[in-house]
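Trainee: structure for the following, please:
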Amino acid sequence: MDNRKRILVAPLNWGLGHATRCIPIIRGLLDHGLEPIIASDGDALALLKKEFPQLRFVEFPSYKIQYAEKARYFKLKMLWDTPKILKAITAENRQTKKLVESLGICGIISDNRLGVSCKKVPSVFITHQLNVLTGTTTWFSSKVHQKVIKKFDECWVPDVKGNPNLSGRLGHLAKEDLKVKYIGALSRLNTLDHEKIYDLMVLISGPEPQRSMLESKLLEQLTSYTGEVIFIKGKIEAEQEITQKNNILVYNYMNTMQLEKAFNQSKLVLSRSGYTTVLDLAKLGKRAFFIPTPGQYEQEYLAERLEQENLVPYCKQEQFELKMLERVSDFKGLSAVDSELDLSTFFGLFQGK
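Mentor: Presented below is the predicted three-dimensional model:
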């Protein structure tokens, strides 16, 4: 009989970043004799099923997040979608409480799923957004988010507490009144000794329609690129598809081992400026160029901050041209961070320590 304590791990399905940064958490739980039960929806759930086919999975209600086609409508679209998001949060909270009872859950780790908590067991919220940037409404959105975070026993921020750090004012408060623990640069990837065979690695993901719009734009422009390219679309589908278009090797998606190898074989990375991607690039000490998702304040902030610090250049999606990649040589690149991630002290919350 399996007597391991069961921990519910629930990443938000908003792009793939929340799911991928839960991979080292899930590995850590297994290494510490705990049993992860994974709950999510959509591509996030599909990705984790491919990574951990031996584990138990639960499908949660979808937040049904979709971006506006034009950046100026981003906030309006999110406001329009708020009622269905709130409905999903209420439903997942009911489902969480039932799962605690039916599966004997002993602890919860929610990566930005606002309704996944239960007063009966220790509950952790993972986020790099203690402040939620929404332009003129940043103060309000941040206070609302912080109020939700207070429902959890602890808040784990994937960053370091002091300076220099990766998340800036996203993950650091002027006045700390939350139970925040900084758990370091959370990444599923490691540096490997591989020969560089790709001049450029393109990695995109995120909600539609912006993901597809960037994919089409980049594939069209790359027809004139002379170097070797590996292009990962970030589309989680039933079967992995690999196609070669002249000098461009295209994957619909990659598992962690494949992605880790591709990163290490590439000289330069072109991607969104999502925080999980920033963590991965920092872990590997890679040079990159960022194209933030139009209208997404968090990605725009991170891209602007890293350019100002002379680490990574960026440009807006509609302005991108291949020749801009030449700017990378003028920037320092992200420095490799400590690859040792010790989660044992944090898991003590679930083991009565």
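Trainee: CA atoms for contacts and neighbours, from now on please.
Mentor: OK.
Trainee: strands of this structure, start to end?
Mentor: 6-11, 35-40, 56-59, 105-111, 123-126, 154-157, 180-182, 200-203, 229-232, 242-245, 248-251, 269-271, 288-290 (DSSP state E).
Trainee: the closest residue in space to Arg211 that isn't next to it in sequence: neighbour count?
Mentor: Nearest residue to Arg211 in three dimensions, chain neighbours excluded: Ser205, at 5.7 Å (C-alpha to C-alpha, 6 or more residues apart in numbering). By other C-alpha atoms under 10 Å, the residues close to Ser205 number 24.
Trainee: same deal with Lys181?
Mentor: 16.
Trainee: again, but for Lys316
Mentor: By the criterion of other C-alpha under 10 Å, Lys316 has 14 neighbours.
Trainee: who touches the residue lying closest to it once chain neighbours are set aside in this structure?
Mentor: Distances taken as C-alpha to C-alpha, 6+ apart place Ile291 nearest to Lys316, at 5.8 Å, with adjacent residues excluded. Contact analysis of Ile291 by C-alpha atoms under 8 Å, 6 or more residues apart in numbering lists 270-273, 303, 314-317, 320.
Trainee: and for comparison, fold this next one:
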Amino acid sequence: MKQNKQRILVAPLNWGLGHATRCIPIINALLEHGFEPVIASDGVALTLLQKEFPTLSSITLPAYNVTYAKKGKHFKLKLIKDSPKLLQAIKAEKKAIKNIVNLQDIAGIISDNRLGVYSKKVPSVFITHQLNVLSGSTTWLSTKMHQKIIKKFKVCWVPDTEGDINLSGKLGHKNTFDIPTKYIGPLSRFEKQAAKPVNKILVLISGPEPQRTLLEEKLLLELKNYPEKVVFVKGVMEKEQTVQVKANMTIYNFMTSKLLEKTINESELVISRSGYTTVMDLAKLNKKAFFIPTPGQFEQEYLAKRLTKLNLVPSCKQEDFTIDKIEDIANFKGLKAFDFEANFEDLFSLFKRE
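Mentor: The predicted structure is shown next:
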């Protein structure tokens, strides 16, 4: 008699596209190892994964609806103001998960930064690259709060390597951490291809509003008269893909993985946010880049500064960016991947039925 495949709920946070895209290699690995992934998220993150995996079942979870402040210095204040709304969403999420686990015959849960997606009934995994949650003077408090949530899960997976040569720096590495933790290596949905450069610049934007739009408007203006070929991906998930050609620039609302992989491989340099998923993707593809961190987002500011200090990727504040700054790239090494194969057989053994 054929045994039914175990159903594993994969639930990325809907905050930009990074959490969803780094779940793609995990969903593919689950399929390869004979599991049946069930996707759960909301908004653009859910839309993106539905486009990538049209045959898998998916569930809409309560939305966190967190937006960024217009000014970076108000970022923390805005988050505090939004926190009652966030706590309400997490409460609703916990309730939804209870029903989903019972009704959908879920055998395990993988939550990428969704704080209420766990169950006492089945093994639950939390994915994060932030064992330290940077928030300026309140880093100790935000880290403590985050740890309290991670403790509700059976194990924490960190998408990085454990040693000194790593991508996340102090974000993903703590001296003492009493929660079962596994370093699973950088996660990327992409593969490096030998491709001749077709585009000089590829612009990749994503992330919550209004900062996504503010950067889009600034870069469109800066690149308007740029003489070489530019591909501009806005990171706006819509039902249909749209493409506009304006002189030297080809503008997409979004790209699915295959086209994006091809386009990054064919581009000489990338201008983007310094979100951790972007860092992992560009390292895998050995790319030269220029980073513009989201104003007020401590994590992205830290990653951009760290990679600039290591002489890998130049960066600057959003308000300071001008197209001339990309000339700095020539003096930086660019990102490089280090060979690390995730042992999914071992990681998924958590879900195997006794």
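Trainee: picking that back up, separation between the residue nearest to Lys316 of structure 1 and Leu302 of structure 1?
Mentor: Going from Ile291 of structure 1 to Leu302 of structure 1 by C-alpha to C-alpha, to the nearest Å gives 11 Å.
Trainee: any common contacting residues for those two?
Mentor: By C-alpha under 8 Å, 6+ apart, Ile291 of structure 1 and Leu302 have these common neighbours: Ser273.
Trainee: ok, back up a step: looking at the strands of structure 1, which is closest to Ala91 of structure 1?
Mentor: Of all the strands of structure 1, it is strand 56-59 that lies closest to Ala91 of structure 1, at 11.6 Å by C-alpha to C-alpha.
Trainee: what's the average distance of the closest one to structure 2?
Mentor: Here the mean offset of strand 56-59 of structure 1 against structure 2 after fitting is 0.4 Å, by mean C-alpha distance after the TM-score superposition for structure 1.
Trainee: what helices and strands are in contact with that strand?
Mentor: Packed against strand 56-59 of structure 1 by the contact rule (3 or more C-alpha pairs under 8 Å, 6 or more residues apart in numbering; DSSP states H and E) you find strand 35-40.
Trainee: from the middle of its chain, how far away would the strand it packs on be?
Mentor: Relative to its chain's centre, strand 35-40 of structure 1 lies at 17 Å (C-alpha atoms, centre = their mean, to the nearest Å).
Trainee: span of stretch 233-248 of structure 1 from start to end?
Mentor: Distance between the two ends of stretch 233-248 of structure 1: 12 Å, counting by C-alpha to C-alpha.
Trainee: contacts for it, please.
Mentor: Outside stretch 233-248 of structure 1, the residues that touch it by C-alpha under 8 Å, 6+ apart are 16, 43, 46-47, 202-206, 215, 226-231, 249-254.
Trainee: buried among the residues you listed? Make that a PyMOL selection.
Mentor: Remark: buried members of these, expressed as a PyMOL selection using 16 or more other C-alpha atoms under 10 Å:
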select buried, resi 16+43+46+47+202+203+204+205+206+215+228+229+230+231+249+250+251+252+253+254
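Trainee: and for Cys118 of structure 1, the neighbour number?
Mentor: A count of neighbours around Cys118 of structure 1, defined by other C-alpha under 10 Å, yields 20.
Trainee: excluding chain neighbours, what is closest to it?
Mentor: Among residues not flanking Cys118 of structure 1 along the chain, Lys97 sits closest, at 6.1 Å (C-alpha to C-alpha, 6+ apart).
Trainee: what is the equivalent residue in structure 2 for that neighbour?
Mentor: Mapped onto structure 2 by TM-score structural alignment, Lys97 of structure 1 lines up with Lys98.
Trainee: in this structure its match contacts Lys121, no?
Mentor: No: in this structure, Lys98 of structure 2 is not within contact of Lys121 by C-alpha atoms under 8 Å, at 9.1 Å.
Trainee: for structure 1, what spans make up the helices?
Mentor: In structure 1, the segments counted as helices under DSSP state H are 17-21, 23-31, 42-51, 74-102, 138-149, 210-221, 256-264, 275-284, 297-308, 344-347.
Trainee: wait, Leu16 of structure 1 sits on Leu203?
Mentor: No: the criterion here is C-alpha under 8 Å, and Leu16 of structure 1 misses it with Leu203 at 11.3 Å.
Trainee: so what's the counterpart of the residue nearest to Arg211 of structure 1 in structure 2 up against?
Mentor: Using TM-score structural alignment, the equivalent of Ser205 of structure 1 in structure 2 is Ser206. By C-alpha under 8 Å, 6+ apart, the contact set of Ser206 of structure 2 is 16-17, 212, 234-236, 273.
Trainee: list only buried entries from the contacts of Ile291 of structure 1.
Mentor: Buried residues within the contacts of Ile291 of structure 1, counting neighbours by 16+ other C-alpha under 10 Å: 270-273, 303, 314-315, 317, 320.
Trainee: tabulate those residues (a markdown table), appending distance to Lys196 of structure 1.
Mentor: Shown next, in a markdown table, are the buried ones among the contacts of Ile291 of structure 1 (distance: C-alpha to C-alpha, whole Å):
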| residue | distance to Lys196 of structure 1 |
| --- | --- |
| Leu270 | 16 |
| Ser271 | 18 |
| Arg272 | 22 |
| Ser273 | 23 |
| Ala303 | 25 |
| Tyr314 | 23 |
| Cys315 | 26 |
| Gln317 | 27 |
| Phe320 | 25 |
